[in-house]
Each structure stands twice: as C-alpha cells, then as structure tokens.
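S.K.: below: sequence and its predicted model.
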Amino acid sequence: MPCVELGFLEECESWKLESRMFPSKVGGKPAWLSLKTLPSAEQLKCNKCNCTMVFLCQIYAPYEDCDENTDIWINNFHRTVYVFICRNSNCNDRNTTENIAVFRNNIPRMNDFYSYDPPEEKPDTTFDVRKFTSLCNACGISAEKRCSKCKIVFYCTREHQVIDWKNGHKGICLNQSELNNAETLSQILFSEWELITETERIENEEFDEAKELQKFEELKIQGKTGTLENVSEYELNNHASSEKDKVFLKFKKQISYYPEQVVRYSRGGNPLLIAKEPLPTSIPDCELCGGHRQFEFQIMPQMLSELKEQNLDFGVILIYTCTSSCVGNSVNSYKKEFAFRQDVSLSDN
C-alpha cells in the first residue's frame, strides 16, 4: 500500500512559488509548468454558470519511482496537477463536479522553459513567463484580450478585465514602470500559500466503532454534535446530520491525528472517504491513451476553512489521473483529468 503524504499550508516568499521553482501551492495564480498550450479560458469555464473557474491548488508530482530508461520517466521528469473551481456558491451542488476542472502537465528535463539543472534557491528577476505566453492579469490563466489603453496587460474575459480595473489597474494603466513591477492579488483569487508535505504516521490503534457511536449519541443529547473533538465546527457544521455514518466516523478518526491537513496524496493508493455513497466505482479511462486512471490525491474540507472561504462547501474532492501519465500528441499540452466529489450523506435527516 503506497504511503500517504499529507499537505499543509505554509507562508513563504512569493518567488518560491514561481513556475521555475516547480512549487506545490494553494491559491493565488497558477504557477504553470509548460508555458505553451495552456488550458484555454473556454476549457476553464464552469459548466453550471459559464463563468471562469479560479485556481484552487497544484501539486508537483513527477514520476520519480520509474525506470530512468522508460518514456514515462523521461516525459514526467517535471509533472504538475492543477485543480480549478468556480467560486459561485450557486454552482456548488452536492456530489457533482460541474464546477471543478483538473489538468495535468508533464515535460521532460530538457525543455524550452527551464534549466536542465535544478533552480537556485534565490530570487531571479530575469525569469518572466510573459516571454512565452500571455496570462490574465486578474486570474493568471491563458489570455488573449489586451488592455486597449496600456496594451501591456492581458485578460481572459471582459469580466476579469472589469474586476482588475477596479482592483487597481485603473490607477497604473498608463504608467509602464509601475505596470512592469505590479503584482496584484485579485479579490477573485484564494489567498496564496505554499503546500508542504509530511508523511502520515499513525500508531496502530483499534477503532472502536460502537464507542464512537455512543460518544456521538452523548454529544447529541448535550447539543454538541456540531463540535466534534479535533475537528473544528466550521469544517463539519454542515455535516452534523450524518455523523452516525460509520464511514464518516472513520474519516473523523483518521484526520484527528493531523487536523490541519488540506491534502492527502497517495498515487495508486486509496482515498479516505467521507461517506458511504456515492462511491468512485466508475472512473473513466484516459481519453488520450485509453489507459486506466488511478487515484492520486484528495482535497480535504479543511482547505476551505484554512483559506477562510465562506461561500463554498464540500466533503472531499478526489483526483484521478492517467496511470501512465501519457503525453498524447503533444509533450507540452495540458491534459484534462478526472475529479470525483463526495459530500457527507444526508440519509439521516
């Protein structure tokens, strides 16, 4: 069974989250790996409201455990998986992923964008992604619309141009010096963090299901079912009705050892489910190579509370990716992968 790496949020200097550093990160703008053939604004539209989805997180996860002579290792020397989500609360339907998009990108060590050798751990003012591609000034995705006044910054949609204008571009639009040095964090983005990992280590401890259920009944009598031990009220206050669910109790027990975990990574392993249904039993094969997809990581509900997100809510988001991490017809292009959302059961309402 593959080990589980847990992800936690940590503050860091902004240069450490640039593309050249191959970061794992949450919030802010995406740090694109390949700087060509990025996902288009059309590909990142929410299937519910048709608005542009916002970057949630990315995980740098190369295939380091493969034979170095195989195509998988060569093509996946650098590899990152990206997750986007719509911030419109009206699109946040239970157990569906119409408002979520996942993209994978992998490139060889010898590529058009980065040095063959590891990057130096220091700021580098000479590196600029704008040498390779145009990005939306508001959200950081691929953009084709240029500001008609300064003709320097780009936008993915008219909506984001208006937002960025109000967010500060209006005051510096015709000041080229300020434009070249400006780095704005739009109100539409999540706060930006580095994602650091730690291997999950839990002492073998028998899980007493009957005892946990009895504990829940006692809390219910006391009117405290919304404040379970080691799990904050905000994280689970919308799920209190289903705490009799045995799967949920096991979920609660597992995360109690590391209550601040926002990601669980275990490529080829099994997800930690939060409810007994729906189950990820019919994961579609890769549309490019026809191969199977495997579980790679999951986003935990704690991520929303850590980001102080008040409008969205989910149980867990499970990410499945092509087992061979294929490149399709293009080494540089971004490949769409599969997300499965599972919310806590409401069967006990």
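M.R.: Arrived safely, thanks for sending.

S.K.: rest of the way, CA atoms for contacts and neighbours
M.R.: OK.

S.K.: ok, now how distant is the nearest residue to residue 31 once chain neighbours are set aside from residue 194?
M.R.: In space, and not counting its chain neighbours, residue 31 is closest to residue 19: 4.6 Å by Cα to Cα, 6 or more residues apart in numbering. Applying Cα to Cα, to the nearest Å, the value for residue 19 to residue 194 is 13 Å.

S.K.: another one to put next to it:
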Amino acid sequence: MADDDDFSEEEEGLEYMLGFARSPEGGPASLLRHQFPSKMGGRPAWLDPVHLPTRDQLTCQATGQPLNFLLQVYAPLEAEREDAFHRALFLFVTPQGPAVTKPGAVRAFRCQLPRKNPYYSFEPPKPDDLAPPDLPAAAVESSLAADPWRTLEAEPAVAAACKASSAGTGNGTGNGNSSTQGAGSGKPAPNKVSLHLYPELELDVEPEDRETEQEDAALTKLMEDYDSRVESEGELTEEEVPEEVLNQVEENCPIDRKHFAMFQARVSCAPDQVIRYCFRDGASPLWPSPANLPTLADVPPCKRCGAPRKFEFQVMPQLLNHLQQDEMDPAALDWGTIVVYTCSKSCSGPPGGAKYDEEFVWVQPS
C-alpha cells in the first residue's frame, strides 16, 4: 500500500498529527479515562470501562501469553458521527520481542461512545474532577473480573494522590511523578497486577510542521558528511561509517538506503515523534523501508460492516526509547514501525454487541 515514489508525492490537503511522549502537565489524574487521554504505558484508560475485550482478545496469538498494554489514542469523530463522539484506539503488544512481527502479536481495538452515555458527563470534566464518575457496584465488579489490569481498582488511589499533592502545592497538577501504576509511588497498586506496565506518559499531539526545505537540507547534510569523510579518509566500510551517514542519499546507493535516508529526513523535522496520525482519505504511513509492505489484499475489510480499512496511525521506533527496556534482554521489543488500519466507516455494533472492535495491525521489522 505504498510505493517507492511515496516520498516525492505531495499529500495535498493532508495534515498529519504527531504524538510526543511527555510527562502529563495535569499530573497522573489527567490520564484517567474521564479525561479521554492519549497516552502510553501504565494501565489502559478504558473508554467503555465495563464491556471490555475478552481474555482471548488480550492474548498474543503468536506466543499464547497475555499482551502488554502499549498505548491508546483518543480520536473522536464528534463532528461526523453522533455514535463516535468519544472514540479511542488501544494497542497491545506481545511480551516476547522476537515474535512482534508475527500475526496477532500486536493487536488493536477500537471503542466509541455517543456523547450521552452511562459512564461520563455530557459536559467536559471540570479541573477539580480528579476521579471518573462513580459506576454501579455490579458494573465495577464485572469490569474487575474481566480486566487483567483491574484499572477501576487503581483509579481512586491515583485521584487521591493527585488531590493530596494539589493540596500541598496549590496548583492542582500534582508532582507529575506518580502514575496509574501505583498510588503515587511508582509501585504496583494493591491489586497485585502481574502484567508488565510500561512507563506512563501523555501523548501530546501536535500538527506536523513539515518544511520541504528542512527535509532537503537534512538530505544534503547526510551526503555532505559522507563525502567529507570519504575525501579525508578514503572509501569507508559499513563498520566505519556512522549510522546517520551510512544512510546518505547517492545516485547509486541501494533503494533501501535511499528510502531510509528519506524517511529520516522527514522525521528529522520532529525527531522525537512517537506516533503519526491521520484518518483522512489518502493518508499513508511513513515507511522506514520499502520492504515488507502490505498490499491491498493484505489489509482485510472490516469484519462487521465489510467496509475497507484505511490507515489511521502508526507507532514510530522512537517510542522504544521510552519503554525502559534492557537492551540485552532477548525478549526486548523492536520494530521499524507499527501501522494500524481501521474501519473506514468507523462502524458501531448493535447496542448489546461487542464494544471493542479489533482492527488490523501491520508490523514492519526494524
């Protein structure tokens, strides 16, 4: 679903949104579900907190092990769809890095709600609404039984810690060091969750500020660095060339190196980006490599309504820097990019149907 000329084509009228992993300015309570966050790590901030994905859905199909929660993106369609006033995408990954490119090792789920729903106020939350609205006891019990992370159990402690912190600082934001991993301590909450929790950070989303001149300058610098070293030191082996220079663009360089250099030049406009998002028609992923790309036939239509799926967002390799992995761990995650394709109609099921629809994921190797 991409070709070698993708980088040279102008995507006229398309604006990509970039996500950056940052400590939440509003403290960890700002990442609870009633704030409709985009975030990575910690526990899932379930949009529908009761009708959760099944245990089978939350299992890695390649290893049979429980998936780890990686991130979620709040992507409402309130201007277009009444039933998707609130809409979020959740991404889960295998705990075994070598399996990450296998089918079912990375799984994505879409959930959406109308503005009037049983879980949240019709109006946006107020600054002092640190905790989500209360749920009936039966709903809480049902959620905890289905949720490996037992998120509803952790929420009160997070809100209480932020309230105590704001009372001490007077700014209402907390110290930014606690998370839904524990009640302000960074330790697991008393529910004894055994799943691995990645560091919890907000995904701060901004429009891409793309300057073609800046990309051209980045490409030119790559070539100049390479030529300068060759002039002073002679031809260099791959082992001697720095990684950023190895991918310089020359007329006779292999297509994969040329492609990656162009990828790097585009990313250099915002090198810390961890996600790229655009649900507009004609949007496409930014591929690090021309190899291992999906064809149209590889991306199946929506199982519910039969509409074709289209690109919605991708996870960049820079996100790996925020996972605090041991680089020597053979199970550590690694990828070139993770691309999520979703139902082009963003269809909703019947009232009593599943609330988390699985979408399609393509993982390009590092």
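M.R.: On my side now, so go ahead. From a predicted model like this one, the values you see are computed outputs, not experimental measurements.

S.K.: how near is the residue nearest to residue 31 of structure 1 to residue 35 of structure 1?
M.R.: From residue 19 of structure 1 over to residue 35 of structure 1 (counting by Cα to Cα), the distance is 9 Å.

S.K.: equivalent analysis for residue 45 of structure 1, please.
M.R.: Taken as Cα to Cα, the spacing of residue 45 of structure 1 relative to residue 35 of structure 1 amounts to 20 Å.

S.K.: again, but for residue 183 of structure 1
M.R.: Using Cα to Cα, one gets 19 Å for the distance from residue 183 of structure 1 to residue 35 of structure 1.

S.K.: and residue 282 of structure 1, by the same measure?
M.R.: When Cα to Cα is the yardstick, residue 282 of structure 1 and residue 35 of structure 1 sit 33 Å from each other.

S.K.: compare these two (neighbour count), which wins?
M.R.: Neighbour totals were compared for residue 282 of structure 1 and residue 35, and residue 35 leads with 19 against 6 (other Cα atoms under 10 Å).

S.K.: do you know how far the more buried one is from residue 171 of structure 1?
M.R.: In this view, residue 35 of structure 1 and residue 171 of structure 1 are 29 Å apart by Cα to Cα.

S.K.: contacting residues around the counterpart of residue 86 of structure 2 in structure 1?
M.R.: Using TM-score structural alignment to pair residues, one finds that residue 86 of structure 2 aligns to residue 78 in structure 1. Under the criterion of Cα atoms under 8 Å, 6 or more residues apart in numbering, the neighbours of residue 78 of structure 1 are 22, 33, 60-62, 106-109.

S.K.: adding neighbour count and distance to residue 305 of structure 1, write those residues out as CSV.
M.R.: Putting the contacts of residue 78 of structure 1 into CSV (neighbours: other Cα atoms under 10 Å; distance: Cα to Cα, whole Å) gives the following:
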residue, neighbour count, distance to residue 305 of structure 1
22, 22, 26
33, 28, 28
60, 18, 23
61, 19, 25
62, 19, 29
106, 28, 31
107, 24, 33
108, 18, 36
109, 18, 37
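
S.K.: which element is the closest residue to residue 76 of structure 2 other than its chain neighbours on?
M.R.: Taking Cα to Cα, 6+ apart as the measure, residue 76 of structure 2 lies nearest to residue 87, with 4.5 Å between them; neighbours along the chain are not counted. With the criterion set as DSSP states H and E, the secondary-structure element containing residue 87 of structure 2 is strand 86-93.

S.K.: all set now, cheers.
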